[in-house]
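Peer 1: I would like the atomic coordinates for the input below:
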Amino acid sequence: MKNFALPVLFSVVLLTATACGGNTGPAAAPTTSASTVGEVAAAAGQGIPKPTAEQEAKLLAAVEKINPAFINRKTVDNARNQCSSILGDSPEANLVRSVKTRFEGLGVESVSDAEAKQLLKAIRTNGFCK
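Peer 2: Got it, this is the predicted structure:
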């Protein structure tokens, strides 16, 4: 019986160590879709790109020209979060849908497709989203 107990005990210890996050090898890469690459990069410590003060002022001016109702305390954060989707190479239809979702609320009942496309252009051409 002693010959059987040792391998079982070893297996239990090994399984416990690896299940508890033991550092026994390289971590498995997270499974991601193309639409979440930007979010994964941000979570991995690279961060969501942030505009400089000058870029932020230009972004707000561009957004205000599209629709002044889009200017609120979340405008820059919405643009930064949208940037993560842009960098994730999401399909254009998904980008339009996500920008509409991000910019609705706080006094904005809806964002048209045309406005969403203009917002995407403003974010893409601002210079911070890279």
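Peer 1: make it CA atoms for all contacts and neighbour counts henceforth
Peer 2: Will do.
Peer 1: OK, contacts around residue 63?
Peer 2: For residue 63, the contact set (Cα atoms under 8 Å, 6 or more residues apart in numbering) comprises 70-71, 119, 122.
Peer 1: want to put them side by side, so please do this one too:
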Amino acid sequence: MKNMIVIAIALLTLLLTLLLTAACSASPNPEPSAGSASAGLPASLPKPDAAEQEALLASLAAIDPRLPSDTAVDKARRLCGRLLGQSPEDQLIAAAKAEFTGGDVPAVSDEDAQRVLSAIGANGFCR
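Peer 2: Predicted coordinates:
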């Protein structure tokens, strides 16, 4: 009887170990955190065509010529995802400021962040 209990405990331990190992090694499906740039983004972000991209870069340069043109399209696409996800305005402004602050731009004002969002929304690719 004692042998059967020991065997049962050993089998349960082995089974639990296998289940935990399988659960830990399964590829995770990460959920974006609330503070991350990708929070609330659709799986497939709209992409501007060549004319829309040129117009977008011109609009952004008119807001602040220091805004980085080499990464601006990707930043605009991420912000577009937030616009389409109907994030609250304060979160949109914070996201625009976070996306475009850095490098040659020490800080993006709330007004400029709103102008960036308006430029993205009016561009035509963000639908």
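Peer 1: ranges for the helices of the first structure?
Peer 2: 2-19, 37-41, 53-66, 75-87, 92-103, 113-125 (DSSP state H).
Peer 1: Can you give me the stretch of the first structure that stretch 101-114 of the second structure aligns onto?
Peer 2: Stretch 101-114 of the second structure corresponds to residues 104-117 in the first structure, going by TM-score structural alignment.
Peer 1: Show residues contacting the matching stretch.
Peer 2: 66-67, 69-70, 72, 96-97, 99-100, 103.
Peer 1: Who wins on neighbours among these?
Peer 2: Neighbour tally across the contacts of stretch 104-117 of the first structure (other Cα atoms under 10 Å): the maximum, 25 neighbours, falls on residue 103.
Peer 1: dump the residue contacts of that residue.
Peer 2: Per Cα under 8 Å, 6+ apart, neighbours of residue 103 of the first structure: 70, 75, 78, 111.
Peer 1: now the residue minimising distance to the centre of the first structure, nearest residue through space, not along the chain?
Peer 2: Central residue of the first structure (Cα atoms, centre = their mean): residue 39, 2.6 Å from the mean position. For residue 39 of the first structure, ignoring the flanking residues on the chain, the nearest one in space by Cα to Cα, 6 or more residues apart in numbering is residue 84 at 5.6 Å.
Peer 1: which residue lines up with the one you found in the second structure?
Peer 2: So, by TM-score structural alignment, residue 84 of the first structure is matched to residue 81.
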